[in-house]
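Q: quick one, fold the following:
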Amino acid sequence: MKPARAKPGACAGLLQRAAALLATGQTAEAAQLLAQAVQQFPAEPEPWLRLGNLLAGASHWERAERCYAARCRLKPPAAPAFYNWGVSLSELGRHAEAVAAYQRALALRPADAPTHHALALAQAALRDFPAALAALDQALALAPAEFAYRIEHARTRVRMGQWAAALDELALLPEQPVVLNLRGIVLRQLQRPAEALACYDRALDLQPGLTEALNNRGNLRLVQRQFSAALQDLDQALARQPEGDWLPGLRLYAAMHLYQWDGFDDQLTRVRQGVEQGRRVIQPLALQCLVDDPALQQQAARIWAQHSFPAQPQAALPSPPPGERLRLAYLSRDFRSHPVAFLMAEVIELHDRSRFEVMALSYGPAPADPMQQRLREAFDRFIEVEALSDAQVAEAARALGVDVLVDLTGLTDGARTGILAWRPAPVQMLYLGTLGTAGSQVFDYLLADATTVPSETRAAYDEAIACLPSYQPNDRQRPRPPARPGRAALGLPVQGFVFCCFNNPCKITPSQFATWAAILRAVPESVLWLLDEDPQAAAQLRRHAESAGLAPQRLVLAPRMPREAYLAALAEADLFLDTLPYNAGTTASDALWMGLPVLTLPGQGFQSRVAASLLRAVGLPELIARDEADYVCRAVQFATDAGLRAAVQQTLAAREHSALFDTPSITRHLEAAYLHAHQRRLAGEAPADFSVSGGQG
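A: Here you go, the predicted model:
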């Protein structure tokens, strides 16, 4: 039998009854009638649209999307239906399909500003910021006074890294919290932190619960080393938004700077679980300070990379003419008095100019300090790209014909790793700035050595490994102050053994401090010399010492000092105690340079094996412990065995002749790595692991 034919007007009747029910708040009953209508009259467009709207209003986006899709398959085509379909697709994270739906809506109704705005949001979600900016231009041409479009236009410029243009646009907008927060972001990127803080302060005066401004101010205060104030901001932000992106990890990282370890294990467990579940709970650098787990660090890096710098459309890269020098570019924000520059300065000067043209792509501040002046003179070209967007920097590098680009900043604060996503060079390498994987294919190679990336952890790195004979370079022109200040001038006891650790406080975990307490208890009259950066931190640390059975005076706290004073002070200590899971890097080299032995316990991750690499390179493998008990035993033995100390000092007396401070050899090894990677590319071969032998040059 054929199904009964619906009576004329039956569909309209159902729609009228549904509308009446909605008018009286009987939503569930209205939904039932609309569901009946689409079942009985599937070729009628209006029931699908109304049911979709009802479901969307209740945030039932999957069911709403199916209704809108069904409506859009019917005739006549209607712009509102395609617009609503796009909204539902956007809510479901199907942004490419949403873009197509919005474009269909605009083909039917091109002068609709809200649709242009919605299209821009979907394109921005796909990180197609140029297209988003063009769509917002259309929206503003139709509705030039609409605040939502103007703020989104400025926000898109921020996301493109067009800082100066964004600041100009924001200056024309009314002083609202969202505007002030964006101004703070831009001013921070323009190296104007005091003005950025003032913007966040004003935004929070106007809207005290603005979580984004609290997060941003806390983050900036953390970078400015205002740790107590940073923690207050992050605590407030986390209370308002417990699942906020990166907030749980950032809050724990800030607390580490203050030695606030209450609930440490529970917080760390939640962070670990979040990373394992693929959530945005912690930035990779912060996690490296907390756990020694290369696979977990790789997962955190991948989450960060996918969010922060997914690969972009690639431009064609021309092949270089044969016989020309390799064009080598170093990318960094830290070509100034900074640990990376302290390591790399002499390498830049020693590069073989007959084989390499060496350029700097600098997006950091331009202070009038001696290190930046030295580097400006060392590079063949020093190109300031701070004012350019990520895509523009990549375009500039391609125009320069860069063959190999080495990123020295990695995932550290202020990094613009998004530049690498635009493929500025055919070979892209990661070195020094991040001690581990970037979790992304935008880097072809990670420069390492056999100690930092042993074979058993190789799978935790997404890049090909360029394995050097020794990992870390050093500048032999770093100062070695001949005059020692004397212990009394530094607040140290004149007699007794001085253990020290000048690593950042965030590297000192509760378990690390417990290990140090065991050492101090075993060596009477010894002290532990640490950095002092915050009164609250100092008070917390002394409370931890008392809880561990130590008199508070067994801890001596040192303020940060100018570089030469800090190097001279290192010579007053007897043994540098390294941290796990995040080792000393430049600080360990500084200690060894000043003749101060370093004791380390290597872990599994790259960041936990750097000091072991340095000690092997300087000829002191006996200062590499096997486990925690051995670390304590070696520290105690070193403090109590004058013969052992004399033997170590004899090795350190010849340190300038060791592999660690053989900067010409390290430079040749780096050059061999760059040339090998470049030649693989010219041969059409994909990046692959390789080793540079000690004799290459």
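
Q: CA only for contacts and neighbour counts going forward, please
A: OK.

Q: strands of the chain, start to end?
A: 326-332, 356-362, 381-384, 404-407, 427-430, 445-449, 464-468, 498-501, 527-531, 555-558, 575-577, 598-599, 690-691 (DSSP state E).

Q: these into TSV, with extra columns for distance to residue 548?
A: TSV is the format used below for the strands of the chain (distance: least, Cα to Cα, whole Å):
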stretch	distance to residue 548
strand 326-332	42
strand 356-362	47
strand 381-384	51
strand 404-407	43
strand 427-430	41
strand 445-449	38
strand 464-468	42
strand 498-501	17
strand 527-531	14
strand 555-558	12
strand 575-577	18
strand 598-599	22
strand 690-691	46
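
Q: quick one: closest of those strands to residue 236.
A: Closest approach to residue 236 among the strands of the chain is made by strand 527-531 (27.3 Å; Cα to Cα).

Q: give me the contacts around that closest one.
A: 496-505, 520, 553-560 (Cα atoms under 8 Å, 6 or more residues apart in numbering).

Q: here is the second sequence; please produce its structure so I can put it next to the first one:
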Amino acid sequence: MNVEQTTTPSSPFLYLLSRVVAFHSQGNPVAAARYFLEALATIHGPDQRDRPNMRRMYREALTVLPASADAWINHGILTKHANEKTFALCCLNRGRIASPASHAAHFNFALALDQSQNLEGRRPSARRAVVLSPGHAAAWSVLANHLARERPCESHARLHRRAGAIQPNDANNWIRLGKFWCDFGRGNLSRRCLWRALVLAPDVSEAWLHLGLLSTNLGETDKARLATLHATCIQPAQSGTWIMLSNTFAASQMHGDALSSLKRSQLLDPANPIPATHRILISEFLSDLTFEHHGNLRSTFDRRWGRALAVPKRRFCNDRNPERRLRIGYVSPDFREQSAAFCFGPAVKNHNKEFFEIYCYSGVISGDRYTRAFRAAADHWADVHALSDAGLVEKIQKDQIDILVDLSGFLGGNRMTVFAARPAPIQVTAWGLASGTGASWIDYLFNDPIGIPADARSFVGEQVIDLPCQIGLEAPPNATDILPPPADMNGWITFGCMNRISKVTNDMLDCCACILNEVTESRLMFKDRSLSDHTIRRRFQRKFETNGISAHRLVFLGATPRAAHLATYGAIDVALDSFPFGGGVTTLEALWMGVPVVCMLGHSQPSRVAGSILGAIGRREWIANDVGEYIGLAVKLANDRKALRSIRGTLRDEVRQSEAGNPDKYASAVEVAYRRMWRTWCEK
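A: Below you'll find the predicted structure:
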């Protein structure tokens, strides 16, 4: 959306500029100013389409009359389009200083700050632009964005609505409001605004992209793919559109198409590292890749982009006392009710404050009760979702963090560019991307001996530190009491898979069909938000029908609040873990609710998550090494009703007594690891 405001009309530039110099030297500023405005107008005449040449002309104009606000503003806009954001801000700020009453000066300065994610000075400029020109719709939207980044609040939607009231037929206003509601998880409102935009302007790719993103968030994978495909057809030369398209293909398990889309994105923008990080993420779902393959992908990324992003190692002034209280900094966009937070929550919220001072750098836009719990557990909290990478680096250095912990890896909302700047002497990645990043700026990776066995560690870029389990579990709030096995009441065994549908491969579906054929009259329950999409349910039904399983033996459930989600385990006798990408939080939740989990170890870290958890609680007998053993374990458990009753009565206590399921013990193991890292650094 190009909403910048420039100045205009026409005449030969150099001749007019020479007249400006002549009148200026003769002491006639009125005539000089008149000719100067005419000279500026020629820059935007019909013959001028070459932006570098236009910038050169503006530089010449500014040497003649450096106090011209119009020249600084337009030069700043052209510089911003050349991706020289810092210099563009300087030019636009000079225009604002030269003409404090200019709406264009304040608006363009605020807009540039908004697009560069620069916090300083943007709210005053945005407010001033609105005061000077209350009828300018885009100025209201920019002000809304500034306020929402400073203090996320749904009430800021009124500013976007004000823009819509001024220009109700401008699709851009509805796109901004739709994006705003999407950020706050208001799906229906967001969808209505985006469709309103598409009615007004069907060929605006941005509206289709946001509609695709919204559908992805709601688990509507087919709708997401179609919307993003539409955006790609409109703007096939935009690299970011192909990245979003790859995400929708991956969510539909169309991994070949996803990788092809990323390849196209990389060709369009060879300097952009994001396609490479997405390729790493998609590779986690591929069954034929081993630790070596994953390690090679990460090494390639580090050679091509990682080392270019990294800065030379800094000299740190942190006190080298090996036994002092340490400052631990956690960086994440997921301090909220989200599966990632369930993994790192036991460590982050249960530190011994006598020996560790906790800093949380949160990228959460709209918080919840989990956000408040993390905030209460931290000694220092900073909302950094609107802070630029450079600003966050500066803040971390000012806080003198000793150990900085990345909780995202390459997942959405990550701040890997911040870690590349190495603002802390020790940097760790943990709980987000358990297979590691391979980036040269990350020193350590938390995992465990099952998740990454000793013979595979040579393929991991970071030094692996073993915890009792690669993820921990705290007692889920509002978890129901454990119920007797549902088979006692139903008369049949109910298997269940609560993992994300994107993890459920065709090979696993064939395996599940074999299990159902072995266990007479058994049922299989799937639960995921994507199953609200009837096309996915029908695809699963057809797959099972080809294996002789009728539709009445399949149960599909969509998204529910977490308490209801946990209660669903009361209807499952045996949980079946997905492969090759296993479940982490879903495995822990099933065990907490008394449901045994059957899993299969693979040859990559994502295929060993459930195995790590079962090993940590002492239930290795539920870990299979191949498909045949997986089927055998599931059938054996299903046919032993007495064992199922016994397991249901003791399993929660087994989890609670393990180091993985006891938050205090788990946090203590993490703290021991931090202390060892720090002592090692102090000895260097």
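
Q: any chance of the strands of structure 1 in a markdown table, plus distance to residue 539 of structure 1 and mean neighbour count?
A: Output for those, formatted as a markdown table (distance: least, Cα to Cα, whole Å; neighbours: other Cα atoms under 10 Å):
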| stretch | distance to residue 539 of structure 1 | mean neighbour count |
| --- | --- | --- |
| strand 326-332 | 37 | 23 |
| strand 356-362 | 40 | 21 |
| strand 381-384 | 43 | 16 |
| strand 404-407 | 39 | 25 |
| strand 427-430 | 39 | 25 |
| strand 445-449 | 39 | 25 |
| strand 464-468 | 43 | 23 |
| strand 498-501 | 18 | 24 |
| strand 527-531 | 13 | 21 |
| strand 555-558 | 11 | 20 |
| strand 575-577 | 21 | 25 |
| strand 598-599 | 27 | 26 |
| strand 690-691 | 48 | 16 |
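
Q: among these, which is nearest residue 436 of structure 1?
A: Nearest of those (Cα to Cα): strand 445-449, 8.0 Å.

Q: what is the burial count for the residue nearest to residue 390 of structure 1 when sequence neighbours are not counted?
A: Nearest non-adjacent residue to residue 390 of structure 1, counting by Cα to Cα, 6 or more residues apart in numbering: residue 419, 4.5 Å away. Using other Cα atoms under 10 Å, residue 419 of structure 1 has 24 other residues around it.

Q: list the contacts for residue 419 of structure 1?
A: The contact partners of residue 419 of structure 1, taken as Cα under 8 Å, 6+ apart, are 390, 391, 393, 394.

Q: how about a markdown table for the residues you listed, with distance to residue 103 of structure 1 and neighbour count added?
A: As requested, the contacts of residue 419 of structure 1 are exported to a markdown table (distance: Cα to Cα, whole Å; neighbours: other Cα atoms under 10 Å):
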| residue | distance to residue 103 of structure 1 | neighbour count |
| --- | --- | --- |
| 390 | 27 | 23 |
| 391 | 25 | 20 |
| 393 | 31 | 23 |
| 394 | 30 | 23 |
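
Q: where helices are concerned, which of these count?
A: Of the contacts of residue 419 of structure 1, the ones assigned to helices by DSSP state H are 390, 391, 393, 394.

Q: pretty sure the last one is touching residue 423, no?
A: This means residue 394 of structure 1. Yes. Contact criterion Cα atoms under 8 Å: residue 394 of structure 1 and residue 423 qualify, at 6.5 Å.

Q: residue in structure 1 matching residue 403 of structure 2?
A: Under the alignment (TM-score structural alignment), residue 403 of structure 2 maps onto residue 404 of structure 1.

Q: ok, now how distant is residue 544 of structure 1 from residue 516 of structure 1?
A: Between residue 544 of structure 1 and residue 516 of structure 1 the computed distance is 12 Å (Cα to Cα, to the nearest Å).

Q: what does residue 341 of structure 1 give?
A: With distances taken as Cα to Cα, residue 341 of structure 1 is found 31 Å from residue 516 of structure 1.

Q: over to residue 646 of structure 1?
A: Taking Cα to Cα, one finds residue 646 of structure 1 at 23 Å from residue 516 of structure 1.

Q: again with residue 189 of structure 1
A: 39 Å.

Q: let me know the closest of the contacts of residue 419 of structure 1 to residue 37 of structure 1.
A: Nearest to residue 37 of structure 1 among the contacts of residue 419 of structure 1, with distances taken as Cα to Cα, is residue 391, at 51.2 Å.

Q: next, the contact list for that closest one, please.
A: Taking Cα under 8 Å, 6+ apart, we find residue 391 of structure 1 in contact with 419, 422.

Q: for the residue nearest the centre of structure 1, what are its contacts?
A: Nearest residue to the geometric centre of structure 1 (Cα atoms, centre = their mean): residue 411, 3.7 Å. With contacts defined as Cα under 8 Å, 6+ apart, residue 411 of structure 1 is in contact with 284, 285, 417, 433, 434, 438.

Q: next one: residue 255 of structure 1
A: Applying Cα under 8 Å, 6+ apart, the residues contacting residue 255 of structure 1 are 227, 231, 261.

Q: how about 7 Å then?
A: residue 231 (Cα atoms under 7 Å, 6 or more residues apart in numbering).

Q: same question for residue 385 of structure 2.
A: Counting by Cα under 7 Å, 6+ apart, residue 385 of structure 2 has contacts 362, 363, 364, 365.

Q: how about residue 361 of structure 2?
A: 330, 331, 332, 381, 382, 383, 384.

Q: mind checking how far the first one is from residue 555 of structure 2?
A: Read it as residue 330 of structure 2. 40 Å.

Q: what's the angle between the helix of greatest length in structure 1 and strand 445-449?
A: Using DSSP H to assign secondary structure, the helix with the most residues in structure 1 is helix 663-682. Interaxial angle of helix 663-682 of structure 1 relative to strand 445-449 (axes from the mean of the first three to the mean of the last three Cα atoms, to 10 degrees): 150 degrees.

Q: packing partners for helix 663-682 of structure 1?
A: On a contact count with 3 or more Cα pairs under 7 Å, 6 or more residues apart in numbering; DSSP states H and E, helix 663-682 of structure 1 meets helix 339-350.
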